[in-house]
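A.B. asks: have a look at this fold, sequence not included:
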């Protein structure tokens, strides 16, 4: 089979798979044009007797199947993702048909819709779409447990990989809770104190140099026993244990210039492979989220070369994850974009569909040119459904809302996200009514003070530590979260249940 024939064959196979998924989804509609239970989705039960020990969620931020198609033409070969097509994902957020990355990541991290720019907290109910069921929404601004936090409570190792700076929207949603994705100081502090086992991305500046609160979170990580690495070589030398790898001051380099401009930075495939190597040493299993962050940035720039090369690098990371899953037999890999960006199509207004040759499509891209025959809808996001790719035991098949993917992961691991929220986020006023205050003497580093039964406890906001009567630090299951806009702007503070238990002994 020559290369052109192979490409055509792949197109046909993928098209049939997508058509089959769509047809089964349509069969699940009732006469009121609403989804009839879960009839629009299914699982691949061929390996249903296998326990799911590990879950790897992978997000090529900001793309759709058109990017997959272009990447196939560009590379001249089939992709790892081509064999994994299993459905579609709806992406709208609580207050708009078109989602942003923070609210999208919140949905598939927590199982709840939220508002624009919010990270794993409930929405602003005043801005909800009129089609949204308010009874299905979380309480305004309250923190929501994520699948990463649930996996951690189950004793599993956890990891985050991204090519953006680490406090960027998608990784941030899995390990922080705030109503503004721009609150980098709070976000990365929570991420450090969430005790994620393996973190690989850019963003070193946000641990110290670019902070407004004077904290040196690199020292905190080292005190917590983390290895801290900044180059590919240093990352490769890590054989076990907990590690933060920060490979750029802010975001990492785009793939199409990485090798020339920053050869010391690892590829997303190398970061994924190393993260799996380290996390899989945990006998209880692991959860890993990998984001190809800059596919989205290329879409915003309407730059197809940037977009397709970063997508192909991401596809190689998917291949590494699937190779591990094939050998392991107990790993579920779920891959989906958070939304589409740019609305790229392989076509152009005013150009006949018979005029475009393979060479006219591909040659400009091979030459690194962005001015070509590809059409764009916008420089922003779009509201269309996005592809779902998957591999492993009980892999998801059909049309899913993005919130249902969080539930899917939680079910695979055997926990309920709402139960995790109860364990991690206790309203301090309900636990200790009138017995607490928030000390904001240092406005950048507020401290919760609880006075109970002749004991005084201090709990710094955004951290997982507490001391009682000035004693030794007690390490908690989760971080203290301050939600200043909750309770109609009166503010609420949330603490883990183990902090309540420690005080009430």
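C.D. replies: All right, it came through fine. As the structure is a prediction and not an experimental result, all values here were calculated from the model.
A.B. asks: okay, CA-based contacts and neighbour counts for the rest of this
C.D. replies: Fine.
A.B. asks: the stretch 351-500 of the chain: helices as residue ranges?
C.D. replies: Assignment of helices within the stretch 351-500 of the chain using DSSP state H, counting those that start in this stretch yields the ranges 358-366, 402-413, 417-424, 428-431, 497-503.
A.B. asks: the structure to be compared is supplied as follows:
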């Protein structure tokens, strides 16, 4: 009996060991290193802005497709309420800085950004925005200036940067400058193919070394003014271009004008831009699901407008006002930014790292942790 007991225990131990090894292997599969990272930023978007898609979009919002969700605190180094420059610098460089700073710390020293880090690993990089490409958020991923208003100085840095693909507005910062330079010539000398009329097909740029699209003098048009699916198409084109050599890529794509709808307290403007951004999320998740090696991170630099999905106010016959809970009436509490916590949505290899409550600059750290680009 003793011998039989020993044999039985041995078999159980072996079985448990095999199960543990299988679990380890499964865990390795779950937390495998992503080859690509797509970082989607919806400027000025808090939870209420996201919620609006669930009430005003005609189809199910793509936000619903995420399982791993966290929250970030957005305060800058010196202010409780951040601006887009400090917020984007925290994302791009991993350091909290003062409001208006682009790629520099509180002592105005240059910070290394994720594009510069990834490029040392031969990772291809790109930035896309519905603002000018020199605006605060995209600029933070390639430029270093003391103040976000220095857009001509920011423009001077793009052709010298490690960026391989860009698309947005801002043509005048490159061609109608106070110093009379035409930076399109500088782009060509730095191996860029530049388009200023419309997005091309991939077949037109497949053999280009670097590509840029400057499709408006300043910002791109509003969705309400006929921008169409520029952001979705530019993001898809950027993915196709950056992945053509199969080296891995980092792409930041921003829905810039959700923020502007909040600043102007214009609910239809805000909601139309938010729905456009949600469509981009869908295109990116479709790619990531098929690819299997892409981490998708979706968040915002801050909330704008103190946006609320309030019940509609109705006046009764006696002159009193009541709330009609059967209908939503979007409202605002400010024309500026707020300090509310901001949701983070993540999908793909490494997405578990983005669950929890943490500071905005930790997104930079988490991306480098799961990709190992800084090793």
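C.D. replies: Yep, that arrived. Because the structure is predicted, anything quoted here is derived from the model rather than measured.
A.B. asks: got CSV for the helices of the stretch 351-500 of structure 1, with distance to residue 110 of structure 1 too?
C.D. replies: As requested, the helices of the stretch 351-500 of structure 1 are exported to CSV (distance: least, CA to CA, whole Å):
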stretch, distance to residue 110 of structure 1
helix 358-366, 38
helix 402-413, 6
helix 417-424, 7
helix 428-431, 22
helix 497-503, 19
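A.B. asks: most packed of those helices?
C.D. replies: Compared across the helices of the stretch 351-500 of structure 1, helix 402-413 shows the largest average neighbour count, a mean of 22 (mean count of other CA atoms under 10 Å).
A.B. asks: in structure 2, what residue corresponds to residue 341 of structure 1?
C.D. replies: Aligned against structure 2 by TM-score structural alignment, residue 341 of structure 1 finds its counterpart in residue 304.
A.B. asks: pull the number of nearby residues for its match.
C.D. replies: By the criterion of other CA atoms under 10 Å, residue 304 of structure 2 has 29 neighbours.
A.B. asks: still on that earlier bit, relative to residue 44 of structure 1, which of the helices of the stretch 351-500 of structure 1 is closest?
C.D. replies: Closest approach to residue 44 of structure 1 among those (CA to CA): helix 402-413, 13.2 Å.
A.B. asks: enumerate the positions of stretch 30-47 of structure 2 that are buried.
C.D. replies: 33-46 (16 or more other CA atoms under 10 Å).
A.B. asks: hmm, back to that, out of the helices of the stretch 351-500 of structure 1, flag the one nearest residue 186 of structure 1.
C.D. replies: Using CA to CA, those put helix 417-424 closest to residue 186 of structure 1, at 17.6 Å.
A.B. asks: still on that earlier bit, out of the helices of the stretch 351-500 of structure 1, nearest to residue 178 of structure 1?
C.D. replies: For residue 178 of structure 1, the closest of the helices of the stretch 351-500 of structure 1 is helix 417-424, at 14.9 Å, according to CA to CA.
A.B. asks: measure residue 59 of structure 2 to residue 250 of structure 2 for me?
C.D. replies: To residue 250 of structure 2, residue 59 of structure 2 is 29 Å away according to CA to CA, to the nearest Å.
A.B. asks: in terms of packing, which of those two has more residues around it?
C.D. replies: Between residue 59 of structure 2 and residue 250, residue 250 has the larger neighbour count (other CA under 10 Å), namely 25 against 9.
A.B. asks: what's the more buried one aligned with over in structure 1?
C.D. replies: Per TM-score structural alignment, residue 250 of structure 2 is aligned with residue 287.
A.B. asks: what kind of secondary structure is that match in?
C.D. replies: When classified by DSSP: H, G, I helix; E, B strand; the rest coil, residue 287 of structure 1 comes out as strand.
A.B. asks: cool, and residue 10 of structure 2?
C.D. replies: Secondary structure for residue 10 of structure 2, judged by three-state DSSP, is helix.
A.B. asks: the residue positioned nearest the centre of structure 1: what's it in contact with?
C.D. replies: Structure 1 has residue 170 as the residue nearest its centroid, 4.1 Å off, counting by CA atoms, centre = their mean. By CA atoms under 8 Å, 6 or more residues apart in numbering, the residues touching residue 170 of structure 1 are 101-102, 105-106, 291.
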